[in-house]
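1. Fold the following, please.
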Amino acid sequence: MLQLHDHDGSHYLTYPPPERYSAEVGPEALEQALRERGGARPLALHVHLPFCRQACRFCASQRVPSRDSRQAEPYLSRLDREMVLVSRLLSESPPVERLHWGGGAPAFLSLDQMGDLFDRLDARFGLSGARGRDFSIEIDPREADVFTLRHLQALGFNRLSLGVQEFDLRVQRAVNRVQPRVLTESLVDEAERLGFRSLNLDLIVGLPLQTPRGFGDTLEQVIAMAPAHITLHRYAHLPQRYRPQQEIRVEELPDAATRLAILGEARGRLQAAGYVHIGLGHFARRDDSLALALSEGRLARDLQGYTSHPPGDQLGLGVAAISRVGATLTRNARQLEEYEAALDASRLPVAGGLRPGPEQRLRAAAMEALACRRELDLTALSREYGCNAGVLLADDLQRLAPFCEAGLLERQGERLRLTPDGAWGLTRLLAAFDPGADPTP
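-> Sure thing, here's the model as predicted:
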């Protein structure tokens, strides 16, 4: 069973995944989707800020290494140009209640640059000041201090995600991310003092020199900080795709048995500490909004992960950012030069996209049902999409049969339910609805 857990589900945040987008679906597709969207439909914003000062060897993000925040100025100017082009296509919308800054390391920007970017977003789209808003930002503790958090809180951010990865010094050195625990602790303490509503700490399983005991010690230290969320990511070694990973020594990577032992240790410690397994490596305290949304059947997902907010459209801004507007999926140019060239020509920087067909939308809905509600009602799905879901998904359901036999799924007629063990193997179950993927361990 533990073999089911050794898999990363981030590529199923949207289906079909971005790797299958076509260059034939370009800027015109996003323009049309933006013009046609209903004005009352919620719009979430994701801003991709690719800069960082220090290259972590495990990095799989689209990043721009730099030492000087002034080098971000041309990018911020292009980002504003993208906002202008997009905002012209939007009808009047309610204030934006969901905003996320990711990267890279958004705290690479100076405080003035952060303030200016926030003001421009407000001017172009109208940011909500409501108490229930979710304005989140990813923070590398090496790039931030208490003054950074105070500035972010003053701007309106109320959610933080801190990248811990590992506290074991041997592992930190192996991935070029030496980060004393005191850096993280000081930010956690300040975030609590400032009243940030939610704090997430990210960890990575599968890094070089990692051991079950060492990771267990890291997890105990993280649990002692009592964050609302803890996220376990799986390291995927793809040096041919991500250049920083070429510096990782393959012989230092933990083997499959060690990774599984680390995950087993993590499962036991998190359950003992009272964290609820939301799914796909996400854990939350029982009093957190995600845990409550799961128990009340209103959990949802967007391109950043799980959310307690109703699903809506999501607009990605910046290099390599992904948008989902209506049924249209698009991704911006992945290379900075291509992104800049498009905006300099006053074009949206979309490099590819997809308009999912009826069967793809049906499969995506089936995945969302399992990922968010832990059950799939084929009768309800048929009614919603005006089809016989059991017939159209017959091959997919057949691929799920071994998981039913293993006790990861329970099927009663037209209804399938995840068991607690099945929630740990959720990515493999979702892969059953992805033709061409191999869902078996």
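
2. For the rest of this, base every contact and every neighbour count on C-alpha atoms.
-> Will do.

3. all strands for the stretch 1-150 of the chain, in order.
-> In the stretch 1-150 of the chain, strands defined by DSSP state E, counting those that start in this stretch lie at 43-49, 51-52, 64-65, 98-103, 134-139, listed in chain order.

4. closest one to residue 273 among those strands?
-> With respect to residue 273, and counting by Cα to Cα, the nearest of these is strand 134-139 at 24.5 Å.

5. Kindly calculate the angle that the closest one makes with strand 43-49.
-> 10 degrees (axes from the mean of the first three to the mean of the last three Cα atoms, to 10 degrees).

6. related to what we said a few turns ago, of all the strands of the stretch 1-150 of the chain, which lies closest to residue 385?
-> Checking the strands of the stretch 1-150 of the chain against residue 385 by Cα to Cα gives strand 43-49 as the closest, at 23.7 Å.

7. can I assume residue 322 is in contact with residue 304?
-> No: counting by Cα atoms under 8 Å, residue 322 stays clear of residue 304, with 10.1 Å between them.

8. more crowded one of the two?
-> Neighbour count, other Cα atoms under 10 Å: between residue 322 and residue 304, residue 322 has more, with 24 against 13.

9. Would you check how far apart that one and residue 394 are?
-> 31 Å (Cα to Cα, to the nearest Å).

10. and if you look at residue 202?
-> Distance from residue 202 to residue 394, by Cα to Cα: 37 Å.

11. compare with the first, here's sequence two:
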Amino acid sequence: MVQALEWDSQLIHRYAVNGPRYTSYPTAVEFTAPFSEVDYLNAAKQSKQLNTPLSLYFHIPFCANICYYCACNKVVTKQRSQAVSYIKNLIREMHFHAEYFGQREVTQLHWGGGTPTYLSLELMQQLMEKTNDYFQLVDDASADYSIEIDPREADWATMGHLRQLGFNRISLGIQDFNPVVQQAVNRVQTEEETLAVIDAARTLSFKSVNVDLIYGLPHQNTQSFLTSLDKVLELAPNRLSIFNYAHLPERFKPQRRISEKDLPSPAEKLSILKHTIEHLIDAGYVYIGMDHFALPDDELTEAKVTGQLHRNFQGYTTHKACDLLGLGCSAISQVGDTYWQNHSKLDNYSQQVNQNTFPFQRGFVLSTEDSLRREVISQLICHFELNTQQIEQQFGIDFNRHFAYELDALQLMAEDGLLTISEDNLTVNPKGQLLIRNICMVFDQYLTRNNETTRFSKVI
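-> Predicted coordinates for the structure are as follows:
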């Protein structure tokens, strides 16, 4: 059974620090340059021998307009011809990987951005056809092929085309339906545009619709956000992601166009989150973890219940056994015990690919200790529970001795009721689920060693 989380305002205020989201461990800030082709080849060869399924991620960085809150790697341009050369480079990069990954079954595929629907229908067709040429795309109900949709850049024809290409899941950015908020963040998107895309998805038998909302944007308050949430719930999405807006104008220039005086206070942000969680649970949604909610019959919920939930750079997923191959500028790959990331700047990425070299910018090869701690953090953040005996058997350690320092640090959290420590288990309690990042941070050697959390967002 999935336990209902519990809101404890006093604890939330006490533990409101900055920390990683743990889409990987070690986190991407620890990736080092240079990352060599030898490192890649070692990982690719080991992966090829194991013949594990493959998850493909394609980063499409282009946007026609800028959203002031956005911290994604993007290229804002009206010159859509740039996408033509970029797709050629994506295809060329696929060719580089084909020797090692080409014969593997692809059970998961995702186009993210930027705005993937920025591409013309012809470019979408070309990219998917070439993907099918280089990789073995699974063509059955088990495949999860998803794409991020901007309703301002999609219509019924677009949706029909995506369905024909094999996409069966969509994710929509709404952020907020309030027109005052939309104007303040330069994301004017009508309810009619959003409804049209969701109607198309349902009519065309897409099996899942995810909706993204952001709290903490200018001019939001608890009541206004719940009004938007009610409109979203009328659309009955299968999944919802409720993200906390992190205002970091010193790092992300577009955010400088947002006036800090228009942002809700920290207390109001917490009120928005608290009432949103209550609202979603009352509406029948299940808290998956880390901002994510899903309907009871959704595959994420089923994976949560059965212990099959996994987390990677795209968030929570049911495809635990997959290697993740990222293509395009800034895309991150996770193959076995190796991570690598492509150049984040479009010019550098394009230059490397056109020189017939892998466009790596940096990477990381995990040690045995890294792999151990990654498994501990993954179990906690996905299942809110850790079987310490299982970890001992898997890694050949004495858990209490190996993690004596960490267990001592967890005692205060246990006294606060965040988790229960028993002989064979660490179990996150309902009031600790919203603070799962704090619990995971205890096992993060790099965070402790570098004593730097300012590069991360608030845990809540």
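
12. Quantify their similarity with the TM-score.
-> The TM-score (TM-score structural alignment, normalised by the length of the first structure) is 0.96; 440 aligned residues with a Cα RMSD of 1.8 Å.

13. still on that earlier bit, out of residue 202 and residue 394 of the first structure, which sits in the more crowded spot?
-> residue 202 (19 against 12).

14. Now for the equivalent of residue 375 of the first structure over in the second structure, how many residues are close by?
-> Superposed on the second structure with TM-score structural alignment, residue 375 of the first structure falls opposite residue 385. Residue 385 of the second structure has 20 neighbouring residues, counting by other Cα under 10 Å.

15. before we move on, what about residue 301 of the first structure?
-> Residue 301 of the first structure, neighbours per other Cα under 10 Å, totals 18.

16. and the gap between it and residue 13 of the first structure?
-> From residue 301 of the first structure across to residue 13 of the first structure, the span is 7 Å (Cα to Cα).

17. try residue 141 of the first structure
-> 26 Å.

18. between those two, who's got more neighbours?
-> Taking other Cα under 10 Å, residue 141 of the first structure and residue 13 do not tie; residue 141 has more neighbours (23 against 20).

19. Residue 111 of the second structure contacts residue 61, correct?
-> No: assessed by Cα under 8 Å, residue 111 of the second structure is found out of contact with residue 61, at 10.1 Å.

20. Could you tell me where whichever helix in the first structure runs longest falls in the second structure?
-> Ranked by number of residues, the top helix in the first structure under DSSP state H is helix 256-272. Per the alignment by TM-score structural alignment, helix 256-272 of the first structure matches residues 266-282 in the second structure.

21. Whichever residue in the second structure pairs up with residue 230 of the first structure: what's it in contact with?
-> Aligning on TM-score structural alignment places residue 230 of the first structure opposite residue 240 in the second structure. Residue 240 of the second structure sits next to 210, 211, 212, 213, 292, 293, 294 when contact means Cα atoms under 8 Å, 6 or more residues apart in numbering.

22. if we take those residues, which one ends up nearest to residue 345 of the second structure?
-> Scanning the contacts of residue 240 of the second structure for proximity to residue 345 of the second structure, where the rule is Cα to Cα, the winner is residue 212, at 25.9 Å.

23. what's the matching residue for that closest one over in the first structure?
-> Checking TM-score structural alignment: residue 212 of the second structure goes with residue 202.

24. go on, residue 103 of the second structure?
-> By TM-score structural alignment, residue 103 of the second structure lines up with residue 92.

25. For its match, grab the count of nearby residues.
-> Residue 92 of the first structure: 13 neighbours (other Cα under 10 Å).

26. Tell me how many other residues surround the nearest residue to it once chain neighbours are set aside.
-> The shortest distance from residue 92 of the first structure to any non-neighbouring residue, by Cα to Cα, 6 or more residues apart in numbering, is to residue 39 (5.4 Å). Residue 39 of the first structure has 14 neighbours, counted by other Cα under 10 Å.

27. which ones are touching residue 62 of the first structure?
-> By Cα under 8 Å, 6+ apart, the residues touching residue 62 of the first structure are 50, 103, 104, 319, 320, 334.

28. Which of those are still contacts in the second structure?
-> Retained in the second structure (both residues aligned by TM-score structural alignment, their matches' Cα atoms under 8 Å) from those: 50, 103, 104, 320, 334.

29. Can you tell me what residue 406 of the first structure aligns to in the second structure?
-> In the second structure, residue 406 of the first structure lands on residue 416 (TM-score structural alignment).
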